[in-house]
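>>> Here is a sequence with its predicted model. Questions after.
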Amino acid sequence: MSQVTIYHNPKCSTSRKALEMIRGTGIEPEVVLYKETGWTAEKIKALADRAGVPVSTFLRAKEPLAHDLGLTAPDIAEAALLKAMVEHPVLVERPIVASDKGVVLGRPVERVKEILPT
């Protein structure tokens, strides 16, 4: 069976719904509590690359800290985003779900179905 990993924040209702959806298919995913374990720039970049999206897609732009740090500017450098996301895990949008089929940001949560094993 394919491995599914969810980068999860249990305080986020969308993240909880994604985890419930995955488990509802009979899959027990690896659950990474990223606010506790933290991120590396390489991991965020690799996930974005596998998802085929810019790193900025994974920025939680609604987080006040993102605005305070100037991270929502259209010309923000990827390196600056990665540095801030590593220093402040709350800035990473959730949930991010990875499987052998790819990586998606689970917003809306139904997107997670796209990469679940069949």
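Nice, I can see it.
>>> Every contact and neighbour count from this point should use C-alpha atoms.
Will do.
>>> how about the most centrally placed residue in the chain, what does it touch?
Nearest to the mean C-alpha position of the chain, counting by CA atoms, centre = their mean, stands residue 96 at 2.9 Å. By CA atoms under 8 Å, 6 or more residues apart in numbering, residue 96 lies in contact with 6, 7, 8, 103, 104, 105, 106.
>>> Second structure follows, compare the two:
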Amino acid sequence: MSDITVFHNPRCGTSRNVLALIRHAGLEPRVVEYLKTPPTRDEIRALAAATGQPLRALLREKEAAFTELGLADPALGDDALLDAIAQHPVLLNRPLVVTPLGTALCRPSEAVLALLPVGPLPPFTKEDGELIHDNGHRRSLVR
């Protein structure tokens, strides 16, 4: 197992493609099916901070709970958003990937390539048949 973690939803095609891309690189990540094992409030806060994005950027706006809970309201602070995600883990967008090169929400799935500590990789075919070519560009090591 590598020092890569994927917060994964097996029902999500993008999440499945990210997991397959990581394995295509010869790496076996720790897979957290976050709907079965939700991260804590502190873990969610830390993931958002590690991405360099506001917590709101990790919300899945397409979920019914997003609308039902009025989460589009910009006046809602992080505590309210964390409460919502804790109650409805499906609101956490996916796949979130943590590697030694950083943390990111990997949408589209090829965004994970910048986080992989190997490469460049041979071409990869996504579930929908789209061919992904790795340009070999990687983030610098995060310290």
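Cool, the structure landed. All values reported here derive from a predicted model rather than from experimental measurement.
>>> wait, is residue 97 of the first structure part of a helix?
No: Residue 97 of the first structure: not assigned to a helix; according to DSSP: H, G, I helix; E, B strand; the rest coil it is strand.
>>> Is it correct that it is in contact with residue 7?
Yes: using CA atoms under 8 Å, residue 97 of the first structure makes contact with residue 7 at a distance of 6.2 Å.
>>> who has more neighbours, those two?
A direct count of neighbours by other CA atoms under 10 Å for residue 97 of the first structure and residue 7 places residue 97 higher, at 30 against 22.
>>> still on that earlier bit, in helices only, show me the contacts of residue 96 of the first structure.
The members of those all map outside helices under DSSP state H.
>>> In these, find the pair that's most separated.
8 and 103 (13.7 Å; CA to CA).
>>> Tell me which of those two has more neighbours.
Applying other CA under 10 Å to residue 8 of the first structure and residue 103 shows that residue 103 carries more neighbours, namely 26 against 23.
>>> List the contacts of the more buried one.
By CA under 8 Å, 6+ apart, the neighbours of residue 103 of the first structure are 47, 48, 50, 51, 96, 97, 115.
>>> Just the buried ones from those residues?
47, 48, 51, 96, 97, 115 (16 or more other CA atoms under 10 Å).
>>> How about the fourth one: what's its closest non-neighbour residue?
This means residue 96 of the first structure. Nearest residue to residue 96 of the first structure, sequence neighbours excluded (CA to CA, 6 or more residues apart in numbering): residue 105, at 4.6 Å.
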